[in-house]
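[1] Let's see this in three dimensions:
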Amino acid sequence: MIDVPMAIVAVDATGTVRCFNPAATALFGAALSLRPAVRIEGLIDGLALPSPVDEDALARFNGRGAGRAFLARQPPEAGVPVEVRVATFRVRGEPLMILFITDVSAREAAGATIEDLQQQVTRNWRLNSLGEIASMLAHELNQPLSAVVNFLDAARTLAGRELVDRSRVVHFITSAEQQAQRAGEVIRRLRALLARDSGFHAPEVVAEVVAEILPILSLSARETDAEVVVEVPDSLVVRCDRVQLQQVLMNLVRNAVDAPSNGRRRRVLITGAAIDRGLRMTVQDNGPGLDPDLRRRLFAPVTSTKPAGMGLGLSICRTIVEAHGGRIEVVPGTLGGAAFAFTLIDGDARVQG
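    Sure, this is the predicted structure:
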C-alpha cells in the first residue's frame, strides 16, 4: 500500500486485519500484525464496524462524527484519540473494508488548550468582577459600620453620666444593632451569590436570579446616579447556570451605567421573556448609544470604550451565552441608547402556573 501519513487498514467481513500501510504500523506498533492474525476491534477501543455493510450503513457510520475511539498502542494501556472512516472494495471477489484512521491527538490537545485559556480568561474576569464588587461593598459597609461605632460611643457616654437616661441608652444600642444587621445583610447577599457558583445548569426562577444581584447592581448605579429597572415575570423559569447568567447581566448593566453622559439621568431597563426554546433577555439604557464603527468588533476580545477597561466583558458574555446554546447581539432599543439582547436555549423554558 502507498505510504501516506494517514493510517490505512484493510479488514475482512469478520474484522480480521488483512493488510495495512506503514503509517498504521507506526500508530499501532507491534500490536498490529498478520501472523498471528488480529481483529481491528481489539486495536480500536469501542469500535463497532457497520454490519451488514451497505451504503446506508456506511453513510451512518461515516456521518456520525467519524467513529471516534481510543487506539491501543504499546504498552497496551496507552492510547491516542482517532477518527475512523470506512469504505468497501473487493479483492478477487472477496469483500473487504478499508479503514482510514486519522490521529487527532494534536487537534484535541489544541482544543483543550483553547478551552483552558477560555476558562482562565473567565476566572480572571470573575476575579476582576469580584474586585469591583468588593470595592462597592466596602463603600456600602462603611456607612452602617461607622454608624454602629457612633451609636455605641453615644451609649457609652450616656452610661458614664451620674444620671443615666436608660431609654436613650437603649435607643442608641438598638440603633447600633439595626445598623449591624444592615451590614450583615449586605455580606449575606454576597455570600449567597458566591455560594451558588456551582457551574452546572438547573431550573431557575429568572426574577429571583436577577433580584439576588439587584442590590449590587444598585450600588454600581448609585455611583453615577443611575436607575435600574427590572421587568421580568415572576413566573419565568429557565434551565441555566445561575451565576453565569448573573455575570452576563452584571456586565451589561455596568456597561450601561458607565456609558458617557448625555445630560439625562441614566436609566437602565432589564426585561425578560420566554421564547419558543428558551429565554430572551434585554438590557438597554437611555444613553448616547453605540458608535457605529464599534459595533462590528464589539464582542471581540480586548475591545473597550473605557479608558481602564480590559475589553473582555462582552467577549466573556458571548462565550457564556453561546455555551447555553444562545446568542447575544445589539438590537434596537426603546429608550434611545444602547440595547443588548441575548438568548439562552433551554428547550424547557416556561412560565409557571
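
[2] Only C-alpha atoms from now on, for both contacts and neighbour counts.
    OK.

[3] next SSE after the strand ranked longest in the chain?
    Looking across the chain with DSSP state E, the single longest strand is strand 79-91. Using DSSP states H and E, the helix or strand that follows strand 79-91 in sequence is strand 94-103.

[4] Provide the contact partners of that next one at residue level.
    By Cα atoms under 8 Å, 6 or more residues apart in numbering, the residues outside strand 94-103 that reach it are 6-13, 80-90.

[5] And it, how far out from the chain middle?
    39 Å (Cα atoms, centre = their mean, to the nearest Å).

[6] tell me which residues of that strand are tucked away?
    Under the neighbour-count criterion of 16 or more other Cα atoms under 10 Å, strand 94-103 has 96, 97, 98, 99, 100, 101, 102, 103 buried.

[7] any idea how far stretch 165-180 is from the chain center?
    The mean C-alpha position of stretch 165-180 is separated from the chain mean by 47 Å, Cα atoms, centre = their mean.

[8] Could you also give me the structure for this second sequence? I'd like to compare it with the first:
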Amino acid sequence: MRNTAYQIIKVCNNPHMIDSRDSSVIAPVTGRRRLLIAVAAGLAILLLAGFGLAHWAAGRAGAQTAVEAQQNARAHASLLESELQKFRLLPRVLTEFPDVRAALADKSDAASRRLDRELEQLATRTDAAVIYVLDADGTTIAASNWQSPTSFVGENYRFRPYFRDAMQRGDAELFALGTVSGRPGLYLARRVNAGGDADGRALGVIVLKVEFDKLETRWADSAATTLVTDAAGIVVMSSAPRWRFRSFGALSARDRQRLRATRSYGDAPLDPLPLRRTGDVLRIGDQSYFQVAERVSLPGSTLRLLQPAEPARASANATARVIFLILLILVGAAIVSLLRLVERQALRQAAHEALEREVAARTRDLRAANDELRQASERQAETDRRYRAAREELAQASRLGSIGQITAGVAHEINQPVAAIRSFAENALAYLGRSEGDKARANLDHIVALTARVGAITGELRNFARRATAPLGPVALQSAIDGTLLLIGDRLRAQGIALDVELANPAATVHADRVRLEQILVNLLQNAADAVRGLEGARISLTAHGGDPVAIDICDNGPGVPADLKPQLFTPFVTGRPDGLGLGLAIASDIAKAFGGTLSIIPSPLGGAGFRVTLRPA
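    I've put the predicted structure just below:
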C-alpha cells in the first residue's frame, strides 16, 4: 500500500514518467473514492464537533452563572446582615434610656415632647427611618417624626403583630408596609419594663423602623436581581422595584387573610410572579435566571439572587462558534489538501527514500528529545539532591555555629570535674603512700564518677556536632531536653537566667531525630537568652504538653518580637538583632516541618516572646 502511494506522488510530480505500470496504480476511481471518504469523514467530524460544542457551551454557561450567582448572593447577604446588625442593638439600648421609661410612666405632654426631640436627633444620627414609643395600649406617645405631616404620634398600632409579640416575648421583628407613610421597612420592637427589670411590669414598646432603599440601590448596581422573601414567599425587598410585594408562587387563602388582618402589606395585590422552573434555571417572562438562595437572619426570610443566564450563555456560544469556525477551516483545509494530493497523483522512488530519511531523522530527533528529557530529569533529581544536601549542610553549619557559642559553658562544665579529678588523684597517691587503701579506693570511685560526667558532656557535644543522618524514629523528650541543657545550661546559669522546666509527661516520646530536635531547642533557648540578656529578673520557661500533637513551649520575659517582623520571622535572613544572620529560626522551622510538625509564635505568659514546637507523638 505504501509503495502504491509513492507511485501516485511520483507520477503527479512528473506526469511524463507515467507508464503502463503507474497507470494501473493511479486509477481515478481509487482517488475519487478516497476523496469521498475524506469529505464524509470531515462532515462527520463537523457534525460531532457541533453537538459537542453545543453541550460544552451549555455546561460552561451554567457553571459560570452558578459561580457568579453564588458569589453575588453571599456578597449581597453580607451587606444585608451588616445593615441589620447596625440597627438591632439600638432598641435594646433605648429600653434602658431613662427618658423613655419616664415618658411611659407619667405620659405627660412635656415628657413626650422632650422624648420626641431626642428620638428625632437619634434617628438623624443613625439613619433610621423612624423611632417611636408605644404605650401598653399600643398608642404612640412619642416619635422621631413628630413634626412631619405623617407623624405617628397619637396613632394606635395595637393590631400590629410586632406590638403584640414584643409585649408577650420581649422583642419582635416584622417586615411590613407603613400604614401612615406607605413605605416598606423592617420594624424592630422591644418591650420596656418598669425599673429596667425583665420581670417588671410592661410599660410599653419602643419601635425602630429601618428602610432599605440605599441597600436596594447598591444591589441594583449588580447585573443580577436580588430579592428577599418572607415566610409566605412575598417579595419584601428587591433591587427591581416592580417585583416588590409579588409572591413566589400562589398564596393560600389563609395566608392572604392573615396578611390582610395585620395590614402588613397594605393594599398590595400580592400577585404571583410568572415563574417557570427548569432545574436550577428560572424563567420570569422571557428572561432566564439562575437562582441561588441564602438564609438571612430576618425571621422566616430568604435572600434570592437571580443571575441572568443569557450573558454567560451568549459568551459561551460565541466561544463555541469561534472554535467551530476554526475547526471548519481546518477540516476544509484538510479536504482541499487531500484533493490537491489526489489531483497531482505523483510519486517517485526518490520521494520514498526521502520519506524514509525524514522518518529516520524524526526518529533521531525523538531519541534526542527523549535523551534530553531523561537528562533533564536526572539534572532535576541531582538538583533536588543538592538542595537537600545544602539544607542539611546549612543545618550542620548552624549547629557548628551554636557550638561556638556554647563552648565556653561546656568548658566550664568540664573544668570543674577535671580539677576535682586531679585533687582526688593526688590524695589517692598520698593515701597509697601511707598504705590507706580504703581511702585511696574511695577517691578512685569519685574519679570514675567524675570521668563519667565529663564523658556525658563531651559525648553530648560530639553528638550535637555530628551530621544528622539517622532516620526519624522515637525520641524520648526528657532525654532530648536533658541533652540540650547539658549544652546550654551553664550559659544560662552564667547569665543569671532562671530556667523553669516542666514536662506534663516525662515518659513522652516524639517522632523525630534527637540531634536535630536538640538543634531546635538550642536555637530557641539561645534566642531567648539573647532577648533577656542584662535584664533584671530574667526568666525563661520550657513547658512540654502531652497529647497529639506534643507541644513544646519556650517563652521569655524579654521585649518580645516586633509586630512588623512576625509575618516573615521564619523567612531566611530576617532578624531583629543587629548582629543576627536570620537563619536560626528558618532552619528550626524547616527541621520541624521535616518531622511532620510546626514552629510558630505564641503569646508568652511571661510577657516577652513565645515559640511553640509541635511534634507527632511516636
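
[9] coming back round to it: going by contacts, tell me the helices and strands next to the longest strand of the first structure.
    Where contact means 3 or more Cα pairs under 8 Å, 6 or more residues apart in numbering; DSSP states H and E, strand 79-91 of the first structure is packed against helix 55-62, strand 69-72, strand 94-103, helix 105-159.

[10] in that strand, what counts as buried?
    Applying 16+ other Cα under 10 Å to strand 79-91 of the first structure flags 79, 80, 81, 82, 83, 84, 85, 86, 87, 88 as buried.

[11] got it, and stretch 300-307 of the first structure?
    300, 303, 304, 305.

[12] got the contact list for the longest strand of the first structure?
    58, 61-62, 65-73, 95-105, 108.

[13] what helices or strands is the helix or strand hosting residue 17 of the first structure leaning on?
    In the assignment (DSSP H and E), residue 17 of the first structure maps to strand 17-20. Applying 3+ Cα pairs under 8 Å, 6+ apart, one finds that strand 17-20 of the first structure contacts strand 7-11.

[14] So what angle separates the directions of the strand it packs on and strand 79-91?
    With axes from the mean of the first three to the mean of the last three Cα atoms, to 10 degrees defining the directions, strand 7-11 of the first structure sits at 50 degrees from strand 79-91.

[15] Now do the helices in the second structure.
    2-13, 20-25, 28-94, 98-106, 109-126, 161-169, 213-220, 253-262, 310-344, 349-433, 437-465, 477-494, 514-531, 584-594 (DSSP state H).

[16] winner for burial among the ones you listed?
    helix 514-531 (a mean of 22; mean count of other Cα atoms under 10 Å).

[17] residue range for that helix in the first structure?
    Residues 242-259 of the first structure are matched to helix 514-531 of the second structure when aligned by TM-score structural alignment.

[18] who's in contact with that stretch?
    Outside stretch 242-259 of the first structure, the residues touching it (Cα under 8 Å, 6+ apart) are 193-194, 196-199, 201-202, 204, 209-210, 213, 217, 220-221, 224, 226, 266-268, 283-285, 287-288, 313-314, 317, 320, 338, 340.

[19] what would the helices and strands packed on strand 79-91 of the first structure look like in a markdown table with distance to residue 296 of the first structure?
    Converted to a markdown table, these look like this (distance: least, Cα to Cα, whole Å):
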| stretch | distance to residue 296 of the first structure |
| --- | --- |
| helix 55-62 | 38 |
| strand 69-72 | 40 |
| strand 94-103 | 37 |
| helix 105-159 | 22 |
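
[20] of those, which approaches residue 174 of the first structure most closely?
    helix 105-159 (8.7 Å; Cα to Cα).

[21] need the contact list for the most centrally placed residue in the first structure.
    Taking Cα atoms, centre = their mean, the centroid of the first structure lies closest to residue 320, which sits 3.4 Å from it. Contacts for residue 320 of the first structure were tallied using Cα under 8 Å, 6+ apart; they are 244, 245, 248.

[22] Hmm, residue 165 of the first structure is touching residue 157, no?
    No - if you go by Cα atoms under 8 Å, residue 165 of the first structure and residue 157 don't touch, sitting 10.8 Å apart.
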